[in-house]
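Student: After the sequence you'll find the predicted model.
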Amino acid sequence: MRASILLMILAAGCGRLNEVGRAPGFSPLEGSPQHYAMYAAPFPENAERTAPTDAASLWTASTRASLFGDRRAARRGDILTVVIEIDDKAEISNASDRSRSSDSSMGIPQLFGIPQRLDRKLPEGASMAEAVKTQSASSFAGDGSVARKEKLALRVAATVVEELPNGVLRIEGQQEVRVNYELRELVVAGYVRPGDISRQNEITYDKIAGARISYGGRGQISDVQQPRWGQQITDLVLPF
């Protein structure tokens, strides 16, 4: 039993021991949706759009090579810039107060002389004139408040990884910056409409449907700020 517990502890720590004295490694791009989108064969273009034109002309049928063509991301493998500028502030305050009291009584002073006959058999001081009497009171008071403030300004390049049948584009972007032994990660994903992409080939985060934005890091500083895995387990298991 002790040996199995020791093996579990060693297995859990092996994943961290290989990073001792080393900077955290980057996540591989090979095998990611961005990688497959970049290396996927492009869809065949319309013959009218790719028809040869005079080489001396400033106009060409291709939107990619034209001087005035639309260079916004529109197909799988294209790259666009996601602008993340979050400046949110929320304040919520609630207060409630409730009280209730009730008093009820029931008796049978006279009913064909039956209450008087029952009074003789009841204990001293008891009477059917006040057979039942109840009183109750309750009160409740509650107060709560929430204050949040978030500010984030970032820019990241994302790749169109899929074109949906309705024309919507699915994008994914990942950025990693390593400074000494700390790795900063920025991940963004979601669905965008081609018409929402600006002429500068940029789109703001509030126009991304189902946006998933993650900003964090990993490394020695992040490890120190996190509680040990044993402490996390005890926090979940212990009922007090």
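Tutor: Nice, I can see it. Residues are numbered from 1 along each chain as shown.
Student: going forward, measure contacts between C-alpha atoms and count neighbours the same way
Tutor: OK.
Student: which one is A153 nearest to, not counting chain neighbours?
Tutor: The spatially closest residue to A153, leaving aside those adjacent along the chain, is E85, at 4.4 Å (CA to CA, 6 or more residues apart in numbering).
Student: again with S101
Tutor: Counting by CA to CA, 6+ apart, S101 lies nearest to A137, which is 4.1 Å off, once chain neighbours are set aside.
Student: C-terminal to the longest helix belonging to the chain, what's the next element?
Tutor: Counting by DSSP state H, the longest helix found in the chain is helix 2-17. The first helix or strand that comes after helix 2-17 along the chain, using DSSP states H and E, is helix 33-39.
Student: Flag every buried residue along that following helix.
Tutor: Neighbour-count burial for helix 33-39 flags P33, Q34, A37, M38 (criterion: 16 or more other CA atoms under 10 Å).
Student: Mind listing residues that contact that helix?
Tutor: Contacts of helix 33-39 with the rest of the structure, by CA atoms under 8 Å, 6 or more residues apart in numbering, involve L29, R76, G77, D78, T159, V160, V161, E162, E172, G173.
Student: again, only this time at 6 Å
Tutor: R76, G77, T159, V161 (CA atoms under 6 Å, 6 or more residues apart in numbering).
Student: adding another structure so you can compare the two:
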Amino acid sequence: MKHKNIIILSLLFTTAICSQNMSQNAGSSLFSDYKASRVGDAITIIVVESSQASNNAETKTGRSSNLSLSGGFDVNNKTSSSGNATLSTGNDFSGSGSTKTVGVVKTKISATIDSVLSNGNLVIKGSRKISINGEEQMIYIKGIVRPSDIAADNSVLSYNISEAEIVFEGSGIIDNAQKPGWLTKLFHWLF
């Protein structure tokens, strides 16, 4: 009996020392899904952004004025001649303008956890460079993600990122063709 107690105590002691820490070994556990939560962990950002803005303005003004004079004179109770003078002025203005902007962006980009804030939220940063036939497109993303917004496949929708900065930049022949030339820039600067 004494030997059984020693064996049971040694098993309990070994189990207590070698117990599994679920937060450190979640990737190898059979009972939990691994979610990105530590610095350096990868996370997939699904960028689904759409924006729409419109502004309309219309102005109409008008002013008109008329001045009329008429008169005559008599000589020996006879009306001899009369004169009329008329002066008219007018001013009309009509102006209108409208702007409309629509933007839709859909892409996926991988990012890494840069730091973990004291409240558990994750600061993420990521970039991707795509080059096709001399055209380069850079995509940058950064922001703060709540751990509860991370799906089981370690993806986050972009509208769940607070303080999100999503930047698309391009360079190449098409980008250069969309910019005004130096002569056009000079004329705009002068006039």
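Tutor: Great, that's in hand. Predicted model, so just to flag it, every value in this text is computed and none were measured.
Student: rewinding a little: just checking, the residue nearest to S101 of structure 1 is part of a strand?
Tutor: Yes - the assignment for A137 of structure 1, made by DSSP: H, G, I helix; E, B strand; the rest coil, places it in a strand.
Student: returning to that earlier point: want to throw the buried residues of helix 33-39 of structure 1 into a markdown table with distance to S93 of structure 1?
Tutor: Compiled in a markdown table, those are given as follows (distance: CA to CA, whole Å):
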| residue | distance to S93 of structure 1 |
| --- | --- |
| P33 | 44 |
| Q34 | 44 |
| A37 | 48 |
| M38 | 49 |
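Student: aligned partner of K89 of structure 1 in structure 2?
Tutor: Under the alignment (TM-score structural alignment), K89 of structure 1 pairs with Q52 in structure 2.
Student: quick one: what helix or strand has that match in it?
Tutor: strand 42-75.
Student: Which strands and helices lie in contact with that strand?
Tutor: Counting by 3 or more CA pairs under 6 Å, 6 or more residues apart in numbering; DSSP states H and E, the packing neighbours recorded for strand 42-75 of structure 2 are strand 78-116, strand 155-157.
Student: how about a cut-off of 10 Å?
Tutor: Packing contacts for strand 42-75 of structure 2, counted by 3 or more CA pairs under 10 Å, 6 or more residues apart in numbering; DSSP states H and E, involve strand 78-116, strand 122-132, strand 135-145, strand 155-157.
Student: what about the longest helix in structure 2?
Tutor: Structure 2, longest helix under DSSP H: helix 2-17.
Student: Could I get the buried residue list for it?
Tutor: For helix 2-17 of structure 2, a neighbour-count test (16+ other CA under 10 Å) marks nothing as buried.
Student: what's the residue most central in space within structure 2 in contact with, if anything?
Tutor: In structure 2, the centroid-proximal residue (CA atoms, centre = their mean) is I166; its distance is 6.7 Å. Going by CA atoms under 10 Å, 6 or more residues apart in numbering, I166 of structure 2 touches V47, E49, G126, S127, I139, Y140, I141, K142, G143, S158.
Student: which residue in structure 1 lines up with the last one?
Tutor: Spelled out, that is S158 of structure 2. Per TM-score structural alignment, S158 of structure 2 is aligned with Y205.
Student: From L67 of structure 1, how far out is the nearest residue to that match once chain neighbours are set aside?
Tutor: Of all residues not flanking Y205 of structure 1 in the chain, I84 sits nearest, at 5.3 Å (CA to CA, 6+ apart). As for I84 of structure 1, its distance to L67 of structure 1 is 29 Å (criterion: CA to CA, to the nearest Å).
Student: swap in I203 of structure 1?
Tutor: I203 of structure 1 sits 22 Å away from L67 of structure 1, going by CA to CA.
Student: do V179 of structure 1 as well
Tutor: For V179 of structure 1, the distance to L67 of structure 1 (CA to CA) stands at 40 Å.
Student: one step back: how many neighbours does the match of S158 of structure 2 have?
Tutor: 20 (other CA atoms under 10 Å).
Student: Correct me if wrong: it contacts L152.
Tutor: No - here Y205 of structure 1 lies out of contact with L152, judged by CA atoms under 10 Å, at a distance of 11.3 Å.
Student: before we move on, the earlier item: list only buried entries from the contacts of helix 33-39 of structure 1.
Tutor: Applying 16+ other CA under 10 Å to these flags R76, G77, T159, V161 as buried.
Student: what's the closest of the residues you listed to S104 of structure 1?
Tutor: Ranked by distance to S104 of structure 1 (CA to CA), these are led by V161 at 71.9 Å.
Student: what lines up against the closest one once you look at structure 2?
Tutor: Under the alignment (TM-score structural alignment), V161 of structure 1 maps onto D114 of structure 2.
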